[in-house]
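**Student:** Generate coordinates for the sequence data below:
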Amino acid sequence: MTRAEVSRRRVTAAWLGAGVAALTGCAAAAGPPRRLRLATGPEGGPYNAFGKALARAVAASGARLEIVPVSTSASVDNLRKLADGTVELALAMADVAEDAVLGREPFASPVAVTALARTYVNYTHLLVPADGPVRSVADLSGRPVAAGAAGSGVRVVAGRVLRAAGLGPGPTAVREWPLGLGASVTALREGSVDALFWSGGVPTAALAGAAREVPLRFLALDGYVGALREAFGPVYTAVTLPAAAYGLTEPVGTIGVGNYLLARDGVPVDSVRELLTVVFDRWRDLLRDVTAGARLEPRFAISTGSLPLHPGAVAYYRSVYG
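**Tutor:** This is a model prediction of the structure:
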């Protein structure tokens, strides 16, 4: 049994009694819906799409909740907003969430945050022009690269891949451009950058569109999974971009990173249970515009690494498992 599994069992045992007791005394009461702000991502991005779909699903469910999506720069920005109380809920990549709870860079100190669910897996994409000279990560040395917007999880995983490839600060470093997805695609089309990093579902619509218009090569990244796991733990896994997703001639191995739905400690237990009921009832709608072929099941959703489950999440999963 791993350390995380031992920790999770202890957390579940410790919180279950409190969570069930709180639920008993927090039955749905008359009054206005409880308003919860959800930090998502930039307009047009997958987190933003997930957040809006969740808000619609909750509104249609009859739950005593109102979910208010908040546009952000994504993962790092979202964790900071949770920490300062700007929002009550957030979406974030697993590696960034682990950094937050452990107080690792880019966070100056540990962030108190709890997990509600592991929702789906991001696939790390590294795209270059098919007719260009770049055939591997090492070939990016000294070149301009769209490495994700400031405050995004893309920026974190891109930087770690580049450092693992020996392209960190120094004479071999790439020139990292802090661009969001739309601006990154434009820059790659125009030749302003020689490569584009992205972390998201498969297929990502903006990349699928670009691949139909411009010949692109997707570079393999699975060879860096071992180094990333050694440095940052099992949040990184080896996954495969299927050939059918982008019209590739063959599958491409890459790096997978989970996504978490997170909450501040103070979000009421009954609100979390209501929210998760909607999430698992409507998961197909939530993931439709985010990633194809993914499923959301409680037995996988509890895999949140070092992040403790919120007491309301513990109570919800306990009710599901019986």
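**Student:** can we go C-alpha only for contacts and neighbour counts from here?
**Tutor:** Noted.
**Student:** wait, is Ala90 part of a strand?
**Tutor:** Yes: Ala90 forms part of a strand when assessed by DSSP: H, G, I helix; E, B strand; the rest coil.
**Student:** Next, the contact list for the spatially closest residue to it that is not a sequence neighbour, please.
**Tutor:** Nearest residue to Ala90 in three dimensions, chain neighbours excluded: Ala39, at 4.5 Å (Cα to Cα, 6 or more residues apart in numbering). Applying Cα atoms under 8 Å, 6 or more residues apart in numbering to Ala39 gives the contacts Gly51, Pro69, Val70, Ser71, Thr72, Ala74, Asn78, Lys81, Val87, Leu89, Ala90, Leu91.
**Student:** how close does Leu38 sit to Cys26?
**Tutor:** For Leu38, the distance to Cys26 equals 22 Å [Cα to Cα, to the nearest Å].
**Student:** Which of these two has more residues huddled nearby?
**Tutor:** Leu38 (29 against 13; other Cα atoms under 10 Å).
**Student:** Now show me the structure for the sequence below, then we'll compare the two:
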Amino acid sequence: MRSGAPRSGCATSPHPPGSPKVEPERLFTAVLFCLLDGLTRPPHPANFPAGLGSTEIMKRTIFGVAAALALAASAPCAHAQSFINVLTGGTSGVYYPLGVAIGKIYGDKILNVKTQVQATKASVENLILLQQGRGELAFTLGDSLKAAWDGDEEAGFKTKLDKLRTIGAIYPNYIQIVATTESGIKTLADLKAKSLSVGAPKSGTELNSRAILSAAGMSYKDLGKVEYLPFAESVDLMKNRQLGATLQSAGLGVASLKDLSTSSPITVVSVPKETVDKIGPPFIAATIPANTYTGQDKDVPTAAVVNYLVTSSAVSDDLAYQMTKLVYESLPELQNAHAAGKEIKLETAAAGSPVPLHPGAIRYYKEKGLIK
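**Tutor:** Presented below is the predicted three-dimensional model:
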């Protein structure tokens, strides 16, 4: 949580709907001025209520001042807010629409929480921002999460990111290598001497690209041209015949590839199981079902890697508990936000992360009987 988070011991009652917000410091000053003014210039005795002398009036006035001071002093706590910044990915990917849905769920259902959804370069940047205290929830690929926890410099992590804590596993990312039919690219071997967009620099997708090519016996040096571009920009180049293929690590039905398949004939390139096995965990063999994209009339073998929602140790146990609970108890909303939401399951949420679960998440999973 940020500097706007409630201080320890503060109540967090919501601000009354429709009422104007008054800065606590100004309220305090105004009340104090008026009441002290009343003490220095007490009302004329002729205006005293019947039966009350000046001494009794003075006592009541002093009591009123004390009560007002206590009320004003508590005002900052009454209006304090938690802040949740949701770190996603590019706006044409899957992280972003799911992040928008989660941000809305949190904003609607957690008292005194203000949410923001931030588009980023995805996994690697998200994890670095979490470590720096610039986010409260992030989407990430499992292999990027492991690299961050290990402090893998080649993956873009200069030091071990030890503040990371897992909320839970969500859906798998599918390695989707799509080429224009015109490029003649039909297999991984056909990528040699051709142009390929491998994702934004040091993104989770780019790390996946390196892994896939390496398992296929290739490197970037074997390609004709390497473009380090987000999903939408890659598709724009392909539409303009300036790029042969793109590798996109995302949920099935990613918007960028749907857009491409409806405007240009495409080939979805397979990643054979033997290639996936060479990489090993956290990669698994998977299938892109027929008709996921226009013109794709057959199932296509590929690789997949699990995505995770991650927070940091700076987030309180109570807030992390609510964040976890609301994700896995709001699955219909996530499914409406993107088809990948259909693959998010509570049953697998607590398993497999290379980073420890947040204590708040552990509390929720214990309640659901997923861990002891």
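**Student:** The contacts of Ala39 of the first structure: which two are farthest apart?
**Tutor:** Gly51 and Lys81 (15.4 Å; Cα to Cα).
**Student:** Name the residue in those two with the higher neighbour count.
**Tutor:** Gly51 (24 against 18).
**Student:** Point me to the helix or strand that includes the more buried one.
**Tutor:** Per DSSP states H and E, Gly51 of the first structure falls inside helix 46-61.
**Student:** List the contacts of the counterpart of Gln248 of the second structure in the first structure.
**Tutor:** Residue pairing (TM-score structural alignment): Gln248 of the second structure is matched to Trp198 of the first structure. Residues counted as contacts of Trp198 of the first structure (Cα under 8 Å, 6+ apart) are Thr124, His125, Leu126, Ala147, Gly148, Val154, Leu181.
**Student:** May I see the ChimeraX selection of the buried members of those residues?
**Tutor:** Typed into ChimeraX, the line below selects the buried ones among the contacts of Trp198 of the first structure, using 16 or more other Cα atoms under 10 Å:
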select :124,125,126,147,148,154,181
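**Student:** Could you tell me which of the contacts of Trp198 of the first structure belong to strands?
**Tutor:** Thr124, His125, Leu126 (DSSP state E).
**Student:** Trace the last one over to the second structure, please.
**Tutor:** Pairing criterion TM-score structural alignment: the partner of Leu126 of the first structure within the second structure is identified as Ile177.
**Student:** Can you verify my assumption that Val314 of the first structure contacts Thr12?
**Tutor:** Yes: counting by Cα atoms under 8 Å, Thr12 is a contact partner of Val314 of the first structure at 6.2 Å.
**Student:** Report the buried residues of the longest helix along the second structure.
**Tutor:** The single longest helix within the second structure, with elements called by DSSP state H, is helix 54-78. By neighbour count, with 16+ other Cα under 10 Å as the criterion, the buried positions of helix 54-78 of the second structure are Ile57, Thr61, Ile62, Val65, Ala68, Leu69, Leu71, Ala72, Ala75, Pro76, Cys77, Ala78.
**Student:** next one: stretch 190-199 of the first structure
**Tutor:** For stretch 190-199 of the first structure, using 16+ other Cα under 10 Å, the buried residues are Val193, Asp194, Ala195, Leu196, Phe197, Trp198, Ser199.
**Student:** What of stretch 169-187 of the second structure?
**Tutor:** Buried, per 16+ other Cα under 10 Å, within stretch 169-187 of the second structure: 169-180, 183, 185-187.
**Student:** Sweet, I'm off.
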